[in-house]
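Student: predicted structure and sequence below. I'll ask about it afterward.
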Amino acid sequence: MTRIRPHASAPHQARASRTPRRLATAGVAATAATLLAAALSPTAGAADRPTRATAVENATDVLKDRASALGLTAGQETKVRDVIVDPDGTQHVRYDRTYHRLPVLGGDFVVHLAPDGSYRSASRATRAAISLPTTTPAVSAPRAADLAAHALRAVNLGETLRRLTAKPELIVDALHGTPRLAWRTNAVAQDEQGNPVARTVLTDAASGAQIDAWDSLESASGDGASLYSGTVPLETTLSGSSYQLKDPTRGNTYTGDAANKTDLCFLGICFSRAPSTVFTDADNHWGTGTTSDRASAAVDAQYGTNVTWDYYKNVHGRNGIAGDGKGSYNRVHYGSNYNNAFWDDSCFCMTYGDGDGTTFGPLVALDVAGHEMSHGVTSKTAALTYSGESGGLNEATSDILGTMVEWYANSASDAGDYLIGEKIVKPGFGKAALRFMDKPSKDGKSADYWSSTVGNLDVHYSSGVANHFAYLLAEGSGPKTINGVAYDSPTANGSTVTGIGRDKVGRIWYRALTVYMTSGTNYAAARTATLNAAKDLYGTGSTEYNAVAAAWSAVNVG
């Protein structure tokens, strides 16, 4: 389950390479890069390129031949998570693995194949050999559940938690050094207002020591008349004599009313969920643009879903959040004065609170929708672990791509910017936005630059390094005004960075996420992943490739 955490309430390696077959002059390299960039365009076509099924078959053959080199030993099995076939026929097959039927955290890897199906390279979350003396835990499941419940209470001090449950799962942890047997326990509860709180706790199954812990709710703080984007176009479904707020052109995505109720879930099983009663309308003109009409927030939510769908499809060639053409759904008016919004993989849905009216208004703004649904894309691709540096990159991915969604919308009422959540904050929040990409430390807690301690920060603050990188890469350093917003972005090394434009940044980050990043990618590996993506799109030594390197250096990575 993923959300945007507002700062006001927050307590809260991979390697990939392609060996060139021959040296090329700068002119030839530039030409090749131009051709590859055209090939990678979602509109480019190749009728005879391999299918996803063919890519899996090719990758299966590679695994048989290269099992030892990929660390696949006896007792391990693999399962395909995702497949990308580039328009030029290059194939990327992403796998999860198990060890004696236990899931391996950090065991994921991506096999990269040439158009003819031959092996090129692999991106691996870990290179450590997986060999355990036993798969029998010394720490019992009930004990692991107790430890996780204690950890959840510890980060919610002062709150009386209700309906607290914890569900342990025995796994192999290969993400935190030498692989070891561990319990991954999801502890969930409701706070005093009935809103959900949850934490995933990783416990050493031999000693009971906590290895890591992270929020399971990745948070952010969110024709029809919307609250934030003016009057927007909507595709709806005629049912009888009324219209449903359901879009048949985008996988039947729809928006429903949660009736200010919350979910009731135990041990990973939801016994009841807040409703999602589909909004209906008699004349196909929705909302009034005010909070007094419950349909107004629904308009924003549906519009955010539509624009996010269109951005991923038209810019990146991704058909829906999971890449399978299926739509998600939205629930608005969740809980009581709920100051949050979240994406939940278990229901494949977006949920929005109304805010308390003092700190936040309804959290249905466009960049919030783009942020949260991008968490869904991340979970279906790199699945960046929501802890440490990978957790910061997870949050930054949603900030970066959510911002690209806002720019893509080109809305006069909600113009593109590099502020996160600026539409939902109220005077009581005390700042103009949740986060600031040009200089993340303006929020008072986020990191502008990488340091060895960044991974110890809450993921909403360690994300600042990648957000700053993305801004510098798009717009460059120094003072400037864009769409009426003043920015002044510094650099760690005093360098002057020249931007390459946000469209290229979005393409580079998306390709890095979906092709090269893995669950354990840290900032150093993110630098490698984005350089590989820039190389694929624009060529080694290109202006774009060099700009990626310069922007990472400007935030002290590399």
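Tutor: Yep, that arrived. Numbering: from 1, shown residues only.
Student: when you work out contacts or count neighbours from here on, use the C-alpha atoms and nothing else.
Tutor: OK.
Student: stretch 390-407: how far from the chain's middle?
Tutor: Centroid separation for stretch 390-407 versus its chain: 7 Å, with C-alpha atoms, centre = their mean, to the nearest Å.
Student: the stretch 51-200 of the chain: strands as residue ranges?
Tutor: For the stretch 51-200 of the chain, the strands defined by DSSP state E, counting those that start in this stretch cover 76-85, 91-99, 102-105, 109-113, 119-124, 162-173, 180-190, 196-204.
Student: what packs against the helix or strand encompassing D536?
Tutor: Secondary structure from DSSP states H and E places D536 in helix 523-538. On a contact count with 3 or more C-alpha pairs under 8 Å, 6 or more residues apart in numbering; DSSP states H and E, helix 523-538 meets helix 26-39, helix 388-409, helix 502-511, helix 543-554.
Student: so which of those helices is the most surrounded?
Tutor: Of all the helices and strands packed on helix 523-538, helix 388-409 carries the top mean neighbour count, a mean of 27, counting by mean count of other C-alpha atoms under 10 Å.
Student: comparison target below:
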Amino acid sequence: MTSLYARHKRTTLAIATAVAAGALVTTGLTTGSAAAPADSGARGALQGAPVQLSSAARTTLIQQQQSDAAATAKSIGLGAQEKLVVKDVVKDVDGTVHTRYERTYAGLPVLGGDLVVHKAPSGAQSVTKAVSATIKVSTLTPQVATAKVQKQALTAAKAAGSEATAADQAPRKVIWAGNGTPTLAYETVVGGLQDDGTPSRLHVITDATTGKKLYEHQAIETGTGKSLYSGTVTLNTTKSGSTYNLTDGTRGGHKTYNKARSTSSSTGTLFTDADDAWGTGTASSSSSDQTAAVDAAYGAQMTWDFYKSTFNRSGIRNDGKAAYSRVHYGNAYVNAFWDDDCFCMTYGDGDGNTHPLTSLDVAGHEMSHGLTSVTAGLEYSGDAGGLNEATSDIFGTGVEFFANNASDKGDYLIGEKININGDGTPLRYMDKPSKDGGSKDYWSSAVSGLDPHYSSGPANHFFYLLSEGSGSKTINGVTYNSPTSNGSTVTGIGRAKALQIWYKALTTYFTSTTTYKGARTGTLSAASALYGGTGSTEYKAVAAAWSAINVN
């Protein structure tokens, strides 16, 4: 779970991997789809773009790749104790198949051992690995008692505010390869609530020989109706008997539930209405208020349509099935978060329960954490953590531009509608990230030690430069002035192409431990596959944009 906002102190507000959907106030939901987008980033006939596979075709391809996993493991030089488990498969227009694998060693999961095998129709094959080291440990017998391991994890969780007295499950043996050196370890998961009310699912990795804590990460990522932020919108609903409910049968069955101030793990109650007219367009402190639900449903709708139209992706998992949304979480909870366990988005109502965190870019941000989880699986720490958070900002921005909503025009500002700072300023700025007071404009070795909400700055800046270029300009009424670290002038290639490049890199070239330099390599590979090799305008622009933020 990650938050949309960084927590400077225990009292600071945080938005968990927020993908807040624009608050919707509707005067009547209909069973039509939303207006067509102005900028879908259409791929045309790009040979390196993914093809849309039916659910049956995708399942069959995954099964085929799994049946060939042993031969694949041998062909790429894995050891006898290593096995591959298919996580995802992407097929390009030109027939190239990219298969993403998790890895096991002697039956134990290898955390940080994921890899992607790229196989062309000609049979040519290459591999992208999260870790280059050979997976091998000297012993599979732990020297540390599980009770000690669990105590260490509980201590770490307590520091984050959790009052849990036991782990969610017994520590499990794993091979930890996230730091590049394979180590026999234990993984312990502790639940409860963090100090701001956000659910906790803290994963703690402990060396099974020495008892030293190797790593920890938080798995909770904190992000017609009348909406609060997007005006009057068209939503798809379902009629059951004489009442309507917020189930979108045209987009994988997405449902919107009411948590009614609860912080439990329950789903909540499905929103229903007698006349199919939802919300008022005004925030209310009532726990049964429909306006926040309208925004959440609209945000999910626009995110689904953005991914389908722009990348031929059918849902977050690309399996035609929707996640679901929950609103009115907690009391005056100033956050929103994505949770892989429930595969759902959850939104708080903010200060006074009248400022729901359901804006359109926040909704797109949150659900995009789910996309990252089922594809590259970028760890929420170090460079990978910054790239994870930036991915959600990038695609959340893409959703906002795609929706082309007159009440919430597309921009390169994150969370500008929810006023989390209380002074009308946005949460983050993509053209010059340092304007938020904590993010970095350019990469340096110090970036990996920052909270992911700040280490995301260089990647957000890269995306802006690749899309729009450097210097001063005004877009949709917002003025930007993007600098470069090397004094260069960068010419953008447009947001549509920049989105295609980032998506392809995420889904076929990034791994769980990708660094900023690895992201440069991955996006250059993506640009080459989509638009041509080193001589193409797009390839050169990617290289120039990375150099402009000091990634060479």
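Tutor: Perfect, I can see it now. What you see is a predicted model; the values in this text were computed from it and never measured.
Student: before we move on, the earlier item: Serialize the strands of the stretch 51-200 of the first structure to JSON lines and add fields for distance to A44 of the first structure and mean neighbour count.
Tutor: Formatted as JSON lines, the strands of the stretch 51-200 of the first structure follow (distance: least, C-alpha to C-alpha, whole Å; neighbours: other C-alpha atoms under 10 Å):
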{"stretch": "strand 76-85", "distance to A44 of the first structure": "12", "mean neighbour count": "18"}
{"stretch": "strand 91-99", "distance to A44 of the first structure": "16", "mean neighbour count": "23"}
{"stretch": "strand 102-105", "distance to A44 of the first structure": "36", "mean neighbour count": "21"}
{"stretch": "strand 109-113", "distance to A44 of the first structure": "19", "mean neighbour count": "27"}
{"stretch": "strand 119-124", "distance to A44 of the first structure": "23", "mean neighbour count": "21"}
{"stretch": "strand 162-173", "distance to A44 of the first structure": "41", "mean neighbour count": "21"}
{"stretch": "strand 180-190", "distance to A44 of the first structure": "43", "mean neighbour count": "26"}
{"stretch": "strand 196-204", "distance to A44 of the first structure": "42", "mean neighbour count": "24"}
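Student: okay, these in JSON lines with distance to T277 of the first structure next?
Tutor: Below are these laid out as JSON lines (distance: least, C-alpha to C-alpha, whole Å):
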{"stretch": "strand 76-85", "distance to T277 of the first structure": "32"}
{"stretch": "strand 91-99", "distance to T277 of the first structure": "36"}
{"stretch": "strand 102-105", "distance to T277 of the first structure": "36"}
{"stretch": "strand 109-113", "distance to T277 of the first structure": "40"}
{"stretch": "strand 119-124", "distance to T277 of the first structure": "43"}
{"stretch": "strand 162-173", "distance to T277 of the first structure": "25"}
{"stretch": "strand 180-190", "distance to T277 of the first structure": "23"}
{"stretch": "strand 196-204", "distance to T277 of the first structure": "20"}
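Student: of these, which is nearest T491 of the first structure?
Tutor: Closest to T491 of the first structure of those is strand 119-124 (C-alpha to C-alpha; 29.8 Å).
Student: average offset between that closest one and the second structure?
Tutor: Its aligned residues in the second structure lie a mean 1.6 Å from strand 119-124 of the first structure after superposition (mean C-alpha distance after the TM-score superposition for the first structure).
Student: could I get the helices and strands packed on helix 523-538 of the first structure as a markdown table with distance to T308 of the first structure?
Tutor: Conversion of those to a markdown table gives the following (distance: least, C-alpha to C-alpha, whole Å):
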| stretch | distance to T308 of the first structure |
| --- | --- |
| helix 26-39 | 23 |
| helix 388-409 | 6 |
| helix 502-511 | 13 |
| helix 543-554 | 25 |
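Student: compare those helices and give me the one nearest T90 of the first structure.
Tutor: Among those, helix 26-39 comes nearest to T90 of the first structure, with 10.3 Å by C-alpha to C-alpha.
Student: picking that back up, so which of the strands of the stretch 51-200 of the first structure gets nearest M404 of the first structure?
Tutor: strand 76-85 (21.4 Å).
Student: for the closest one, the distance to its chain's centre please.
Tutor: Centre-to-centre, strand 76-85 of the first structure and its host chain are 19 Å apart (C-alpha atoms, centre = their mean).
Student: equivalent range in the second structure for that strand?
Tutor: Under TM-score structural alignment, the match for strand 76-85 of the first structure in the second structure covers residues 82-91.
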